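> Sharing a model that was predicted from the sequence below.
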Amino acid sequence: MTLQEELDMLAYNHSACDVSDALLKLQQVPEGGTARAGFLADLTPFSPVIGRNDIARKIAAPATTFKFLNKNDSPPTLATENPEKHGFPPGKHWVDYAGDFAAADPSNAGLIMVIDQPEDQYCAVTGGIMAARMKMLGIRAAVVNGRVRDVRELHETDLPVWARGTSTVGTGAEAKAAVRDVPISIQGVTVSPGDIIFCDPMEGVVAIPRDLLGPILDLMPRMVRMDDQARAAVIDGMTVTEAFKTFRA
């Protein structure tokens, strides 16, 4: 089974909540830290349906990452020292690099673009033209830790797009793409290139570290069965304490 076939089965059979439950079991939390279980908080679907819904399809695919900065900030050293891999050489729009990570490793075909924008900005970093280009390059979804615009045009592309909010203002007012295919942090969750992003239109978005994908795929069916048994027992009159003790121990 190919990686994408495994991910399609994951999306078909499980929810983002199932993934977070498994990550709680498998991830090591630093001492004094808070377990985030891969949850990329405060993201909402804006295309093809606005808001949480059970109409749009669930999608799981590897991440390609893009980090934006203030338009007056200098790019990170990594981008200037290795522009062909991590930067944006002149003469090519940032979105045109969307397929490069997949081209370098065919197992990453069908990527989800994860875009990080500074929290204090009010412009959009993705709009209708960018979404159309992403779709043409084979991107399966865009997850924007920031703002998007041209929502009608986003719908026309049928590209799943998640974001924290919207704007009427174009990117050039405040922002610029500064570095790509590097680890980024979204609400305290690190997303590295190649990590698995699972977009669940009803429950939310989670990031799965690539090295934990196998253990998660092994663990989740067992955890789901235990929860199904506990739920059935509660419906039949058992207390939650008893059900957890009986089926989750």
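Ah, there it is.
> CA atoms for contacts and neighbours, from now on please.
Fine.
> Pull the distance from stretch 121-136 to the chain's centre.
16 Å (Cα atoms, centre = their mean, to the nearest Å).
> Strands along this structure, start to end?
In the chain, the segments counted as strands under DSSP state E are 44-47, 59-70, 112-116, 141-148, 161-166, 175-180, 184-186, 189-191, 196-200, 204-208.
> so what's the residue most central in space within the chain up against?
Centroid-nearest residue in the chain: Ile197, 4.0 Å away (criterion: Cα atoms, centre = their mean). Ile197 is in contact with 60-63, 112, 205-208, counting by Cα atoms under 8 Å, 6 or more residues apart in numbering.
> Spatially nearest residue to it, not counting backbone neighbours?
Nearest residue to Ile197, sequence neighbours excluded (Cα to Cα, 6 or more residues apart in numbering): Ala207, at 4.6 Å.
> What separation do you get for the one you found and Ser74?
Distance of Ala207 to Ser74, given as Cα to Cα, to the nearest Å: 29 Å.
> now the angle from the lengthiest helix in the chain to strand 204-208?
Counting residues, the longest helix found in the chain (DSSP state H) is helix 213-235. Helix 213-235 runs at 140 degrees relative to strand 204-208, counting by axes from the mean of the first three to the mean of the last three Cα atoms, to 10 degrees.
> quick one: buried residues of helix 213-235?
213, 216-217, 219-220, 223, 226-227, 229-231, 233-234 (16 or more other Cα atoms under 10 Å).
> Also stretch 123-142?
Quick answer for stretch 123-142 (16+ other Cα under 10 Å): 123-128, 130-132, 134-135, 137, 139-142.
> Ok, stretch 67-82 next?
Buried positions in stretch 67-82, judged by neighbour count with 16+ other Cα under 10 Å: 67-70, 75, 79-80.
> for stretch 147-167, same thing?
147-151, 153-155, 157-167.
> Quick check: end-to-end length of it?
By Cα to Cα, the extent of stretch 147-167 from end to end equals 6 Å.
> Residues touching that stretch, excluding its own?
42-49, 117, 122-129, 131-132, 135, 140-146, 168-170.
> try this one next to it:
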Amino acid sequence: MSLTPDLRAALHGVTTATLTTVLLKQGLRNCWIRGAMPLTGAARGTRVVGEAFTLRFIPMREDLATPASWGNPISTRAAIEAMPEGAIAVADAMGVTDAGIFGDILCQRMAVRRVAALVTDGVMRDLAGVEGTGLPVWARGTAAPASIAGLTFVGWNEPVACGGVAVFAGDVIVADTDGAVAIPKDMVAAVAEAAVEQEAMEAWIMEEARKGAALPGLYPMNAETKARYDAFRAGKG
């Protein structure tokens, strides 16, 4: 299922913490992209939702990872030109931390193309310039060397293993202060519905806790508490 405006709006109101719990209940434990944390100011204190546009790096090989490769048909530059508006670029950099996959110029082009964000398990370079582009970036950190110092770019919109998570093109990414979560595209509607309900339930539980309710029987709910919650929801409906 594509990410409809209604689904996008619903997921924009849901935390990644809630999504990991909902996905766990639906049998998916491995959905949080390790190492991808808010790096730029545009990523802090915000939440982005979009379909994954995947990029894949493999270990550096000297005959392929050269400055001349930046002009190849298969290059990060060409991949950026294929990114649709609103997509979230998900770059599998194998967790490499001593070669920055993108810098300020590439991020500027992504921002101009209205790419929603970049999520990677690797690192960035030219951080001050990247900040200036306004592109929200979730990454492991920064490093001065270029990508070819440690990685070879090999393609886009292929299945990747970003931060130990299998991500396919078109999967839905939600990223916020707690990191980035991948939702399989065929599960988006069910996950969004369950997550919205989970957020509503936890907001009620939080209010009960503020009033002094003890946690046993409240979180998780016992039958009596669940009945009170159901009555509250019915009253609002």
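Cool, got the structure. Remember, it's a predicted structure, so these values are computed and weren't measured experimentally.
> quick one on the thing from earlier: what would the buried residues of stretch 67-82 of the first structure look like in TSV with distance to Asp100 of the first structure?
Below are the buried residues of stretch 67-82 of the first structure laid out as TSV (distance: Cα to Cα, whole Å):
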residue	distance to Asp100 of the first structure
Lys67	15
Phe68	18
Leu69	21
Asn70	24
Pro75	19
Ala79	15
Thr80	17
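> ok, Trp70 of the second structure to Leu106 of the second structure distance?
11 Å.
> Check Ile80 of the second structure too.
Taking Cα to Cα as the measure, Ile80 of the second structure falls 8 Å from Leu106 of the second structure.
> Now do the contacts for the equivalent of Ala142 of the first structure over in the second structure.
When the second structure is aligned by TM-score structural alignment, the residue opposite Ala142 of the first structure is Leu118. Leu118 of the second structure is in contact with 88-91, 135-138, counting by Cα under 8 Å, 6+ apart.
> now do Asn30 of the second structure
164-165.
> re earlier: closest to Leu23 of the first structure among the buried residues of helix 213-235 of the first structure?
Among those, Ile216 lies closest to Leu23 of the first structure (Cα to Cα), at 7.2 Å.
> Alignment lookup: that closest one to the second structure.
Aligned partner of Ile216 of the first structure by TM-score structural alignment: Val191.
> before we move on, the earlier item: what sits in contact with each of Trp70 and Leu106 of the second structure?
Shared contacts of Trp70 of the second structure and Leu106, counting by Cα under 8 Å, 6+ apart, come down to Arg77.
> now for Ala63 of the first structure: what does it line up with in the second structure?
Taking TM-score structural alignment for the superposition, Ala63 of the first structure sits opposite Ala52 in the second structure.
> surely the match of Ile216 of the first structure meets Leu23?
Yes - here Val191 of the second structure reaches Leu23: they are 7.0 Å apart, a contact under Cα atoms under 8 Å.
> Next, show the common contact partners of those two.
Applying Cα under 8 Å, 6+ apart, one finds that Val191 of the second structure and Leu23 are jointly contacted by Ile183.
> burial measure for the aligned partner of Trp94 of the first structure in the second structure, as a count.
Using TM-score structural alignment, the partner of Trp94 of the first structure in the second structure is Thr76. Thr76 of the second structure has 24 neighbours, counted by other Cα atoms under 10 Å.
> now Val179 of the first structure
Considering only other Cα under 10 Å, Val179 of the first structure is surrounded by 24 other residues.
> And it, what's its match in the second structure?
So, by TM-score structural alignment, Val179 of the first structure is matched to Gly155.
> residue contacts, the nearest residue to that match once chain neighbours are set aside?
Of all residues not flanking Gly155 of the second structure in the chain, Arg56 sits nearest, at 5.5 Å (Cα to Cα, 6+ apart). Neighbour list for Arg56 of the second structure: 91-93, 153-156, 158, 160 [criterion: Cα under 8 Å, 6+ apart].
> Give me the distance between the aligned partner of Pro160 of the first structure in the second structure and Asp186 of the second structure.
Alignment note (TM-score structural alignment): Pro160 of the first structure maps to Pro136 of the second structure. Note on Pro136 of the second structure: its distance to Asp186 of the second structure, by Cα to Cα, is 26 Å.
> The residue nearest to the centre of the first structure maps to what in the second structure?
Under TM-score structural alignment, Ile197 of the first structure pairs with Ile173 in the second structure.
> what does Val240 of the first structure give?
So, by TM-score structural alignment, Val240 of the first structure is matched to Leu215.
> What is the burial count for its match?
Neighbours of Leu215 of the second structure using other Cα under 10 Å come to 12.
> can I assume it is in contact with Ile205?
No - the criterion here is Cα under 8 Å, and Leu215 of the second structure misses it with Ile205 at 9.2 Å.
> any common contacting residues for the two?
Going by Cα under 8 Å, 6+ apart, no residue sits against Leu215 of the second structure while also sitting against Ile205.
> Enumerate every residue touching the residue nearest to Leu151 of the second structure when sequence neighbours are not counted.
Counting by Cα to Cα, 6+ apart, Leu151 of the second structure lies nearest to Met60, which is 3.9 Å off, once chain neighbours are set aside. The contact partners of Met60 of the second structure, taken as Cα under 8 Å, 6+ apart, are 148-152.
> can you rerun that using 7 Å?
Taking Cα atoms under 7 Å, 6 or more residues apart in numbering, we find Met60 of the second structure in contact with 148, 150-152.
> doesn't Thr54 make contact with Met88 of the second structure?
Met isn't right for residue 88 of the second structure; it's Ile. No - using Cα atoms under 7 Å, Ile88 of the second structure is not in contact with Thr54; the gap is 8.3 Å.
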